[in-house]
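> My questions are about this predicted structure, shown below with the sequence.
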Amino acid sequence: MKLRKVTAASAVVLALAVTATACGSDDKKDSDSSGGGKKITIGIKFDQPGIGQKTPQGYSGFDVDVATYVAGKLGYKADQIQWKETKSADRENALSRGDVDFIAASYSITPEREKKVDFAGPYLLAHQDVLIRSDDTAIKSPSDLNSKKLCSVTGSTSAQNVHDKLAPKAQLQQYPTYSACLTGLQSKAIDALTTDDSILAGYASQAAFKGKFKLGGLKMTNENYGIGVKKGSDLKAKINTALEAMVSDGSWQKAVDKNFGPAQYKNEPAPKIGNIVS
């Protein structure tokens, strides 16, 4: 009889312990869902100065500033952000796998990509352009690139697009990195570097290249940068609201000036949410 009483008491204690543990789990879940106790993981580029760059001092660039602002509006402080490198070829997979909550990484909105992910924005309208030496007066239009040495990174379609559609006699030069192209541009081994003007402005804004290069202003394509989220995610609407606030309170223009200003980047006005320029 005494043994049975002890067993019954133990059962009560065990039941209480299980209940307490369950309540504790619910409390943690509630805390996480509010943004107050968990982290948010954001995909960015790590190797694009002015856009998204990992440095010994931390992370910098226009996309980093935009993502930090958006995260703040979602309820996350800067120290609750986990930055994850998302290379161009892996962006859709990173979202579908759940590796990141959203991606801000010079991510152009295209019909093909919209089949796989949802986009908030756009938050920047960029254009394919060329970067040339600051004393260059010969390149004023895409056709002026004919017979010029045109550089882009290995595997990029930017230089090929110019060659195929606008300057068929351009001499394509493929270098492993944009930095290598810049070195070639500085030494006159190449005449122009081509990719998105925002990326070019970011590189030209580096202290080592200040005053040495300028954008051609050719505006050869339209690149609508959006923030990628997993297909069907309710984050899209929340991020759009945050982007609208960033523009209205002046934070968007400040981020543009800070990251691209040294290259005298003539940015387009902040695009309206959902307005994709073809």
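Cool, got the structure.
> Every contact and neighbour count from this point should use C-alpha atoms.
OK.
> The nearest residue to A71 once chain neighbours are set aside: neighbour count?
Counting by C-alpha to C-alpha, 6 or more residues apart in numbering, the nearest residue to A71 once its immediate chain neighbours are dropped is K77, at 7.2 Å. When counting by other C-alpha atoms under 10 Å, one arrives at 16 neighbours for K77.
> same check, this time on the one 10 residues further on
By other C-alpha under 10 Å, the residues close to K87 number 15.
> roughly how far apart are it and A11?
54 Å (C-alpha to C-alpha, to the nearest Å).
> coming back round to it: does the residue nearest to A71 really touch Y69, like I thought?
No. In this structure K77 lies outside contact range of Y69 using C-alpha atoms under 8 Å: 9.3 Å.
> Next one: the closest residue to T177 other than its chain neighbours from T55, what distance?
Counting by C-alpha to C-alpha, 6+ apart, the nearest residue to T177 once its immediate chain neighbours are dropped is V153, at 5.3 Å. When distance is defined by C-alpha to C-alpha, V153 is 21 Å away from T55.
> same check, this time on A20
Counting by C-alpha to C-alpha - A20 and T55 are separated by 45 Å.
> Ok, T19 next?
47 Å.
> Count residues in the vicinity of T183, would you?
Using other C-alpha under 10 Å, T183 has 13 neighbouring residues.
> That one is in what secondary structure piece?
Secondary structure from DSSP states H and E places T183 in helix 178-187.
> second one coming, line it up with the first:
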Amino acid sequence: MKLRRVTAASAAVLALAVAATACGSDDKDDSSSSSSGGGDKKITIGIKFDQPGIGQKTPDGYTGFDVDVATYVAKQLGYDEDQIQWKEAKSADRETMLQRGDVDFIAASYSINDERAAKVDFAGPYLLAHQDVLVRADDKDIKSPEDLNSKKLCSVAGSTSAQNVKDKLAPKAQLQQYQTYSQCLTGLQSGAIDALTTDDSILAGYASQASFKGKFKLGGFKMTNENYGIGVKKGSDLKAKIDTALEKMVSDKSWDKAVEANFGPAGYENEPAPKIGNVVK
């Protein structure tokens, strides 16, 4: 009797083990099938979370020109909107994020230059922006970069934009550095500062916010050329595919619609869509 009880128990354990193995095998097959079938595929895209009109995270989702461009590109690559995973790409982190594979590509007011191009590849450019200034809508004194002399000029701490103006165009400008562009805008609105400087596309995005509509205007000075590109990992075959998608976005007028939707309220006089591979120095 004792031998029979041990044998029965052993058989029960064996049966459970076989069942568990079978279940594990089924789970693995299901997972593999789901992945190979593409039902759960995702694409991870880096954008700015704090630049209205360019890339901004809001309670209702993500908005901005870069978001519209990235969404269009992702669709051309075979991904629906709900298959996109957005990831914040701060300026100082962009090359590292691409090199580590944290994202598939980055569209985040990412100006193409030689230093960056040595570390990552760029598709595009998809927008030619310029360094400019934002002033109050009723300002009649600042008509050229030289008029910034003796004026209070704001940009964010660590930015080269304001220093570029002070060094090359208006050496007597009173440089004010705040932590965020939003703080600069508040100062501009109150009169604490006279002008805010950075890329005109970024300035237009901020000025287009409902709370600031009609309060500011762009100088239109075009002090530098900023070619926005989509960054990918060095050697990635995504570069050619993204270039093709961008060309289609321009040809079917989706690019124009995205510019108007995101920058139009600020009266942004954008450059025509740049040709792929044409980086304007």
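Here it is on my side, so go on. Bear in mind that the values here come from a model prediction, so they are computed numbers and not experimental data.
> coming back round to it: residue in the second structure paired with the residue nearest to T177 of the first structure?
In the second structure, the residue matched to V153 of the first structure (TM-score structural alignment) is V156.
> ditto for T137 of the first structure
Using TM-score structural alignment as the criterion, T137 of the first structure maps onto K140 of the second structure.
> where does its match land in three-state SS?
Assigned by DSSP: H, G, I helix; E, B strand; the rest coil, the conformation of K140 of the second structure is coil.
> name the element S152 of the first structure belongs to?
Using DSSP H and E, S152 of the first structure sits within strand 149-153.
> ok, and the closest non-adjacent residue to W252 of the first structure?
For W252 of the first structure, ignoring the flanking residues on the chain, the nearest one in space by C-alpha to C-alpha, 6+ apart is M246 at 5.3 Å.
> So what does the one you found match up with in the second structure?
Alignment note (TM-score structural alignment): M246 of the first structure maps to M249 of the second structure.
> ok, now G98 of the first structure?
Using TM-score structural alignment, the partner of G98 of the first structure in the second structure is G101.
> Please apply the same query to V66 of the first structure.
Residue pairing (TM-score structural alignment): V66 of the first structure is matched to V69 of the second structure.
> Check which helices and strands the one helix or strand its match maps to sits against.
Using DSSP H and E, V69 of the second structure sits within helix 65-76. Applying 3 or more C-alpha pairs under 8 Å, 6 or more residues apart in numbering; DSSP states H and E, one finds that helix 65-76 of the second structure contacts strand 43-47, strand 55-58, helix 238-251, helix 254-263.
> can you rerun that using 7 Å?
In terms of contacts (3 or more C-alpha pairs under 7 Å, 6 or more residues apart in numbering; DSSP states H and E), helix 65-76 of the second structure is packed against strand 55-58, helix 238-251, helix 254-263.
> Which among the ones you listed is found nearest to Q179 of the second structure?
Ranking these by proximity to Q179 of the second structure (C-alpha to C-alpha) places strand 55-58 first, at 17.4 Å.
> And the very next helix or strand once past the helix holding T183 of the first structure against the second structure, how far off on average?
Sequence-wise, the next helix or strand downstream of helix 178-187 of the first structure (DSSP H and E) is strand 192-196. In the superposition with the second structure, the average deviation recorded for strand 192-196 of the first structure is 0.1 Å (mean C-alpha distance after the TM-score superposition for the first structure).
> Outside of strand 192-196 of the first structure itself, list whatever touches it.
Identification of contacts with strand 192-196 of the first structure by C-alpha atoms under 7 Å, 6 or more residues apart in numbering yields 126-132, 149-152, 158-159, 181, 185.
> okay, among the residues you listed, which ones form the most distant pair?
The largest separation in the contacts of strand 192-196 of the first structure, counting by C-alpha to C-alpha, is between A126 and K149 at 23.3 Å.
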